[in-house]
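Chemist: need coordinates for the below:
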Amino acid sequence: MPGILNTHVVCPPCRSAFKRPSGTGARCVRCGGDMIDAGPQLAVPSRRDTDGWRALAAVLSAGVRFPAVGCEADGPGYRPRTMREVRDRVALAERTGRPLTELLTNPDPWS
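Modeler: From the prediction side, this is the model:
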């Protein structure tokens, strides 16, 4: 169907991700749990990248999603790739009172 955008659905505990038509629910083929609709612009870590998946799970649990905005050539945008980056941004949010979602999507949160 033209006009339907595929989106990434992910299961962080199983480190699995698939593309599905937007708006359709999905169950994980490994654990049977609900998968998270992360948006079409997500850069999925490799299955072996345990730290990357832990960081992605933290970002998704904070409510960050990766929608298609404007031209899809814009790419996925920034997200922390390691738990250390996530912890640094969480600490900064607690110290400064800035929204965590803003700090998790900003490549230079100290600016």
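Chemist: make it CA atoms for all contacts and neighbour counts henceforth
Modeler: Noted.
Chemist: surely Val86 meets Asn106?
Modeler: No. Look at Val86 against Asn106 with CA atoms under 8 Å: they stay out of range, at 11.5 Å.
Chemist: comparing those two, which residue is more hemmed in?
Modeler: Set side by side, Val86 and Asn106 show more neighbours around Val86, with 21 against 15, by other CA atoms under 10 Å.
Chemist: any idea how far the more buried one lies from Pro2?
Modeler: From Val86 over to Pro2 the distance is 37 Å, taken as CA to CA, to the nearest Å.
Chemist: same question for Arg54.
Modeler: Arg54 is 35 Å from Pro2, by CA to CA.
Chemist: please apply the same query to Pro76.
Modeler: Here Pro76 is placed at a distance of 22 Å from Pro2 (CA to CA).
Chemist: quick one: which of those two has more around it?
Modeler: A count of neighbours by other CA under 10 Å puts Pro76 above the other of Pro76 and Pro2, at 18 against 4.
Chemist: just the helices in this structure please.
Modeler: Along the chain, the segments classed as helices by DSSP state H run 50-61, 83-96, 100-104.
Chemist: before we go on, could you also do this sequence so I can check it against the first one:
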Amino acid sequence: MPGIRSTHFVCPPCRTALKRPVGQPGPPPPCAHCGHPMTDAGPQLAVPPRRDADGWAALAAVLEAGLRFPAIGCEADGPGYRPRTMREVEERRTAAHRTGRPVAEMLATRDPWDEDGPAHAPA
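Modeler: Predicted structure coming up:
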């Protein structure tokens, strides 16, 4: 894909990220801090600042749910929505629980309580 030349590898517990060329063969690189394999989050990830503990916790929850940020279509489309705080993560987990929808789907939903969306407002 034109313009997408690298992907983000992250280690949420250490709050570290690095970029590697897309499609580079081999296993994920190890984290320089803890030595565990880093997670390929995709080229469209907006990495939180290292000092943003809440942002990294939210990113960890998103990645644990299986969401990634691949380059799809035009780069101008952007990576799509993801919660930036644990409060937003918890709101979406609650919506998933109440509606029976998958957590990953709700984590990718900008407004889980939008009446036009997949969930309805809480009582």
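Chemist: can you pull the TM-score for these?
Modeler: Once the chains are laid over each other, their TM-score by TM-score structural alignment, normalised by the length of the first structure reads 0.92; 110 aligned residues with a CA RMSD of 1.6 Å.
Chemist: circling back to that earlier point, for the helices of the first structure, give me TSV that also has distance to Ala38 of the first structure.
Modeler: Listed next are the helices of the first structure as TSV, based on distance: least, CA to CA, whole Å:
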stretch	distance to Ala38 of the first structure
helix 50-61	7
helix 83-96	17
helix 100-104	14
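Chemist: which one, of these, ends up nearest to Ser16 of the first structure?
Modeler: Closest approach to Ser16 of the first structure among the helices of the first structure (CA to CA): helix 50-61, 9.4 Å.
Chemist: now the closest one: how far from the chain's centre is it?
Modeler: Put simply, helix 50-61 of the first structure sits 7 Å off its chain's centre (CA atoms, centre = their mean, to the nearest Å).
Chemist: that helix vs the second structure, average offset?
Modeler: Overlaying the second structure shows helix 50-61 of the first structure at a mean distance of 0.3 Å from the equivalent residues (mean CA distance after the TM-score superposition for the first structure).
Chemist: which part of the second structure matches that helix?
Modeler: Under TM-score structural alignment, helix 50-61 of the first structure corresponds to residues 53-64 of the second structure.
Chemist: OK, contacts around the closest residue to Val64 of the first structure other than its chain neighbours?
Modeler: The shortest distance from Val64 of the first structure to any non-neighbouring residue, by CA to CA, 6 or more residues apart in numbering, is to Thr101 (6.2 Å). Listed by CA atoms under 8 Å, 6 or more residues apart in numbering, the contact set of Thr101 of the first structure reads 59, 62-64.
Chemist: so which of those wins on neighbours?
Modeler: Counting by other CA under 10 Å, Val59 has the largest number of neighbours within these, with 21 neighbours.
Chemist: these two touch, right, that one and Glu102?
Modeler: No. Applying CA under 8 Å, one finds Val59 of the first structure not in contact with Glu102, separated by 10.9 Å.
Chemist: so what does the residue nearest to Val64 of the first structure match up with in the second structure?
Modeler: In the second structure, Thr101 of the first structure lines up with Ala104, judged by TM-score structural alignment.
Chemist: Glu85 of the first structure too?
Modeler: By TM-score structural alignment, Glu85 of the first structure lines up with Glu88.
Chemist: what's the spacing between that match and Pro37 of the second structure?
Modeler: Distance of Glu88 of the second structure to Pro37 of the second structure, computed by CA to CA: 27 Å.
Chemist: what do you get for Leu18 of the second structure?
Modeler: In terms of CA to CA, Leu18 of the second structure sits 12 Å off from Pro37 of the second structure.
Chemist: and for Pro83 of the second structure?
Modeler: 24 Å.
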